[in-house]
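Undergrad: Below is the sequence, then the predicted model.
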Amino acid sequence: MPALNITFTDEEHRALREAAERENVSLRTFVHDAVVEAARSRKHVRDEILARINDKSAELHRRLA
């Protein structure tokens, strides 16, 4: 399974560890889930933007035809 080695400042690491403790999960699980969710969220936003662009383009093409 692929793995990443990510460097954090002491302050960032402390904040992540505290957040993981509040969620009652390991630091590894917390960071993994946060990264996966961020990637999914960004893809969702990108997909919505592209859909709006396609809708506007289709409308423009209809007007020009």
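TA: Sure, I can see it. Numbering: from 1, shown residues only.
Undergrad: use CA for all of it now, contacts and neighbours both
TA: Fine.
Undergrad: element containing the most centrally placed residue in the chain, please.
TA: Centre of the chain computed as the mean C-alpha position; nearest residue by C-alpha atoms, centre = their mean is Ala38, 1.7 Å away. According to DSSP states H and E, Ala38 maps onto helix 27-64.
Undergrad: Stretch 15-29: which residues count as buried?
TA: For stretch 15-29, burial by neighbour count (16 or more other C-alpha atoms under 10 Å) applies to 16-17, 19-20, 27.
Undergrad: try it against this one:
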Amino acid sequence: MPALNIDFTEEELTLVRSAASDSGASMRAFAKQAILDKASDREGRVRALAQQIAERSAELNQRLA
């Protein structure tokens, strides 16, 4: 299975370790879920922005058609 190594400062690692502990997850599971959540959120934001652009430009697109 492919893997990903990420370098953290001591402060960043302390923050991640604390957040993982608070959530009851291992650091690996916490980091993986955080990355997947962020990636999924990005796709949703892109779709939402595309929809906003389509709505804002609908009138102009009608006139240009």
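TA: On my side now, so go ahead. Quantities reported herein were computed from a predicted structural model and do not represent experimental measurements.
Undergrad: just to revisit the earlier point, superposed on structure 2, where does the helix holding Ala38 of structure 1 end up, distance-wise?
TA: Here helix 27-64 of structure 1, set against structure 2 after superposition, deviates by a mean of 1.2 Å using mean C-alpha distance after the TM-score superposition for structure 1.
Undergrad: and that helix, what other elements does it pack with?
TA: Counting by 3 or more C-alpha pairs under 8 Å, 6 or more residues apart in numbering; DSSP states H and E, the packing neighbours recorded for helix 27-64 of structure 1 are helix 10-23.
Undergrad: Superposed on structure 2, what's the mean shift for the helix it packs on?
TA: Mean for helix 10-23 of structure 1 is 0.5 Å (mean C-alpha distance after the TM-score superposition for structure 1).
Undergrad: equivalent range in structure 2 for that helix?
TA: Matched against structure 2 by TM-score structural alignment, helix 10-23 of structure 1 falls on residues 10-23.
Undergrad: got a list of contacts for the matching stretch?
TA: 26-27, 30-31 (C-alpha atoms under 8 Å, 6 or more residues apart in numbering).
Undergrad: Any chance of CSV for those residues, columns distance to Glu11 of structure 2?
TA: What follows is the contacts of stretch 10-23 of structure 2, written out as CSV (distance: C-alpha to C-alpha, whole Å):
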residue, distance to Glu11 of structure 2
Ser26, 18
Met27, 15
Phe30, 17
Ala31, 15
